[in-house]
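Student: Please find the sequence and the predicted model below.
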Amino acid sequence: MCSLISYAISFLLTLTLLLTLSDGAYQSPHPCPQPCRCLFFEGLQSVYCNRTGITAVPRGIPADTQLLELSGNSIGHISVGDMAGLVNLQQLYLSSIGLLANSVDNGALDLPKLDTIDMSGNNLYAIPTFLSTRMITLWFLDNHLTELRSDSFFKYGLLQYLDLSYNTIKNIQPGTFNPLKQLETLYIPFNNLTDSSFPPNVFLKNSNLQLLSVRFNQLRHTLRDLPPSMTDLDYVGNQITTLPAYGFRSLPNLKTLAFWQGQVCTFFTRTCISFEKRDDLTTHIILMILDDMISSTITNNTFTGLSGLQTIYLDLNQISKLEPGALYPLKSLNALWMSDNNVTTLSSEALDSDRLPQLSTVYIDGNPWNCDCHLRWLRSAVDHARYAIQDPHLITCASPPPLAGKAWDQLKPSDFVCKR
């Protein structure tokens, strides 16, 4: 499965190149080693040898090459001399070329400007020591990592972007990330991480970390001891059951918090989301809770303390009721996404513009609306509210029978009546 992912990534990169050659790309004036293509593309002197059947690094690569793409071949070994003259090389793509731990000689990638390397889709069981010490970006997807060791990154202190997706990592040793003081973005999704995989203070030295994705692991709790620099946290697809009280107080810069395809449930209400008692998410934040995580009522207490939240995504749940004051704590709410739920009716108090003065955008399509007189106000709001109710052509009535299946752009408020 993972090899297919690497193949797909390589194929898409190649396709993107081919589709854009007529837009800003042109042939390099230098002789190009066959069967490669030498282009000036997106501001870089580039050599594309991906998926050409080569079994070694081609000879005669121009010395001014800045990007070298070798992915999708069967290159058994890279020696020190293979790239020695590429003093301008900045980006090197080596995904899915069959690399093993001893396939690259130490020093072979020791190039003065090399800062971006893609090692995805190879047969590597540890972070190799032969990578460029000047590296800023490393893609290491779809290898065979099971553990991150305390010495995994000791040579790579300049790293800012690290992607370890689609491995089988289940353990992180203490101090693993300590050398990465410049790290800003860390992806570790689709691994085997549990709560015990993360030792205490594992991110203590990462004072520049902003984005952390641990989606589709086996976490049951949110991570602790994250640096205050964090702006984006992605917990999608874990097994988290509760967001702890004041669990985000130490993250004053948090802007995006994502949960879906998992389950966040409460111990004191019947909804499947709990923020407990909190006042720690008061900055401008986007909260995404999607895909069958909320299965009942959004109560007047559900969002207590989230006064700084600007955007909330509640799509693709099973919400059946939104209590009249449920959104009132969200004093900064700008956009509400509540498509594809089970809401049949809504009180006019629920979207009161005086209580929600910042509200500008609402998505409510995909619900089984009962279009009677109690919902007339909402159809009127499509035309006259301060906020915009998006896509009325997608909002349809499930009942009463005369209106079933009709879209709101085809109906007038006067169509919404109750039987006497």
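Tutor: Structure's in. What do you need? These numbers were taken from a predicted model, which means no experiment stands behind them.

Student: contacts and neighbour counts: CA atoms only from here.
Tutor: Noted.

Student: how about the longest helix anywhere in the chain: buried residues?
Tutor: In the chain, taking DSSP state H as the definition, the longest helix is helix 2-20. Using 16 or more other Cα atoms under 10 Å as the test for burial, helix 2-20 gives 3, 6-7, 10-11, 14.

Student: Next secondary structure element downstream of that helix?
Tutor: Moving toward the C-terminus from helix 2-20, the next helix or strand (DSSP states H and E) is strand 26-27.

Student: Need the distance between the two termini of stretch 91-109.
Tutor: Terminal residues of stretch 91-109 lie 11 Å apart, using Cα to Cα, to the nearest Å.

Student: What of stretch 198-209?
Tutor: 16 Å.

Student: For residue 27, see how far away residue 41 is.
Tutor: 9 Å.

Student: If you could redo that for residue 119, that was the one I meant.
Tutor: From residue 119 to residue 27 the distance is 27 Å (Cα to Cα).

Student: higher neighbour count, the two?
Tutor: Taking neighbours as other Cα atoms under 10 Å, residue 119 and residue 27 compare with residue 119 leading, 25 against 14.

Student: this is the comparison structure:
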Amino acid sequence: MLAMPSLRLILMILASISERRASSSQASPPTAVAVSATSSGTMVDTPCLANCLFYTDQLRITCPIQSKVPLPGTQLLQPNQNLLWSHPALALEHQKNMTSLHLRGCGHTNFQAAAFQGLESLLYLYMNNLSLGNLRDGIFDGMEHLSFLDLDNNRIANISPGTFLPLKNLAGLHLRDNLLTNLHDNMFQGLSQLRWLYLNRNRISQISENAFRAPSKLRRLYLQGNSLTSVPSNAINILKLSILNLGSNHIHNISNVDFKKLRFLRELKLGGTELVNVSPNSFASLKRLRTLDLSNNNLSTLPSLSLLPALQRLHLEGNPWLCDCRLTWLHTWVQEEDSEPVTCQSPPSLNGHRLGRTKVVLFSAGLGHGDVPMCFDC
């Protein structure tokens, strides 16, 4: 069986790299050196260090073979899928210059409180695919400089109030593909500098009115692929969002107050939300909106969007459009602006026709199909 190098050896190597970098008068391009460790004075191939790359311009070790078990003390820790690994403090307390730490695919992993204590320069922490379940209180203690945290795909069902409290400078948080069902008031407490939040593909059905009060600087919010049945207007209207994605939820109706205060919104995605009705003036306050996605819903008509002066891209494909006089504005818009094709489903005479390619017939006094005024002809 191959001998395992000691943590002390790893730390010595990293310390040597750090010293060389500090003593260099000017930055040099990254150089990669293949390293083997010694055990009892004999050169051996080790499970992680064989074929690893040590970058002299930064404290980083990359082990490309995912099935081999790296040791604590490296920047990229990627044990095999079946390893149960308890980190007493990750034995990383000496790595004060480390800026990025990747902990991916470790199987069921147990992190104790203050597991990352001492990583004073850490900016990026990747903890995806670890099957964490839940986050222990105090796990992020001492990480006030962290800028980005990835917790994707960890089966997280609940986050205790105060969990993120130490992360005073966190700008980006990924919580995709977890099991969250409810966003409560204090879930994001302490994240005063958060700019973007990814909550895609959870099971979120409820969002508290004050869920986003702590991260008041949030600019990008991704909630697609959840179980929302209405727009969480009370929660989001306190924010100055530039991007909001609510796609692939179960939102059947849009009211004229749902987005009323989102005056800085540039991109709104509502594709695949089972929309049936959009109230008049639902988007009237979105004067900066450039992209609107209403694709793949159950819309048959849509109020005029003429009050959106900045609108550049409109996605309406995949809806059962009823091409009558109420869509005259849209007939003009799709010919002049950048839009995906809009295909009529009814009346029968226009089924399958592109809206922009039909001819508008001046409306007289008659009523068309189902007592709906008709003004389109092939």
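Tutor: That came through fine. This is a predicted model, so every value here is computed, not measured.

Student: Got a TM-score for the two of them?
Tutor: Overlay of the two chains. TM-score (TM-score structural alignment, normalised by the length of the second structure): 0.75; 325 aligned residues with a Cα RMSD of 3.2 Å.

Student: buried stuff in stretch 345-356 of the second structure?
Tutor: So for stretch 345-356 of the second structure, counting by 16+ other Cα under 10 Å, buried means 345-347, 350, 353-356.

Student: Hmm, I typed the wrong one, I wanted stretch 304-321 of the second structure.
Tutor: Buried-residue list, stretch 304-321 of the second structure, by 16+ other Cα under 10 Å: 304-305, 308, 311, 313-321.

Student: List the residues that contact the most centrally placed residue in the second structure.
Tutor: What sits nearest the mean C-alpha location of the second structure, by Cα atoms, centre = their mean, is residue 198, with 2.9 Å. Residues in contact with residue 198 of the second structure (Cα atoms under 8 Å, 6 or more residues apart in numbering) are 173-176, 221-223.

Student: cool, residue 399 of the first structure as well?
Tutor: Residue 399 of the first structure neighbours (Cα under 8 Å, 6+ apart): 368-372.

Student: For the residues you listed, which ones persist in the second structure?
Tutor: Using both residues aligned by TM-score structural alignment, their matches' Cα atoms under 8 Å, the second structure keeps these contacts from those: 368-371.

Student: Correct me if wrong: residue 353 of the first structure contacts residue 359.
Tutor: Yes - assessed by Cα atoms under 8 Å, residue 353 of the first structure is found in contact with residue 359 at 7.1 Å.

Student: State which helix of the second structure is the longest.
Tutor: The second structure, longest helix under DSSP H: helix 7-23.

Student: okay, and that helix goes to which residues in the first structure?
Tutor: Against the first structure, there is no aligned range for helix 7-23 of the second structure (TM-score structural alignment).

Student: Could you do stretch 270-280 of the second structure as well?
Tutor: By TM-score structural alignment, stretch 270-280 of the second structure lines up with residues 314-324 in the first structure.

Student: In contact with the aligned residue in the first structure for residue 261 of the second structure, which residues are there?
Tutor: Superposed on the first structure with TM-score structural alignment, residue 261 of the second structure falls opposite residue 305. The neighbours of residue 305 of the first structure, taking Cα under 8 Å, 6+ apart as the test, are 277-282, 329-330.

Student: my hunch is that residue 305 of the first structure is in a strand, does that hold up?
Tutor: No - secondary structure of residue 305 of the first structure (DSSP: H, G, I helix; E, B strand; the rest coil): coil, not part of a strand.

Student: mind listing the helices for the stretch 101-250 of the second structure?
Tutor: 233-236 (DSSP state H, counting those that start in this stretch).

Student: Sort out which one of the buried residues of stretch 304-321 of the second structure lies nearest residue 296 of the second structure for me.
Tutor: Nearest to residue 296 of the second structure among those: residue 318, at 4.2 Å, using Cα to Cα.

Student: give me every residue that touches that closest one.
Tutor: Here residue 318 of the second structure is in contact with 295-297 (Cα under 8 Å, 6+ apart).

Student: Adding neighbour count, write those out as CSV.
Tutor: Output for the contacts of residue 318 of the second structure, formatted as CSV (neighbours: other Cα atoms under 10 Å):
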residue, neighbour count
295, 23
296, 20
297, 22
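
Student: Enumerate the positions of stretch 215-235 of the first structure that are buried.
Tutor: In stretch 215-235 of the first structure, counting by 16+ other Cα under 10 Å, buried: 215-222, 224, 226-235.

Student: Which of those fall in strands?
Tutor: 232-234 (DSSP state E).

Student: What about residue 309 of the first structure, how many residues nearby?
Tutor: 24.

Student: ok, now residue 42 of the second structure?
Tutor: 8.

Student: Next: residue 130 of the first structure.
Tutor: Residue 130 of the first structure has 17 nearby residues by other Cα under 10 Å.

Student: quick one on the thing from earlier: chain center to the longest helix of the first structure, what's the gap?
Tutor: Centroid separation for helix 2-20 of the first structure versus its chain: 19 Å, with Cα atoms, centre = their mean, to the nearest Å.

Student: Ok, stretch 279-295 of the second structure next?
Tutor: 22 Å.

Student: Pull up the distance across it, start to finish.
Tutor: Start-to-end, stretch 279-295 of the second structure (Cα to Cα) is 17 Å.

Student: If you count neighbours, what's buried in it?
Tutor: By 16+ other Cα under 10 Å, the buried positions in stretch 279-295 of the second structure come out as 281-295.

Student: Translate residue 343 of the second structure into the numbering of the first structure.
Tutor: Aligned partner of residue 343 of the second structure by TM-score structural alignment: residue 396.

Student: tally of neighbours for its match?
Tutor: For residue 396 of the first structure, using other Cα under 10 Å, the count is 24.

Student: Please name the residues that touch it.
Tutor: 365-369, 404-408.

Student: Let me have those residues in a markdown table, adding secondary structure as columns.
Tutor: Converted to a markdown table, those look like this (three-state DSSP):
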| residue | secondary structure |
| --- | --- |
| 365 | coil |
| 366 | coil |
| 367 | coil |
| 368 | coil |
| 369 | strand |
| 404 | coil |
| 405 | coil |
| 406 | coil |
| 407 | strand |
| 408 | helix |
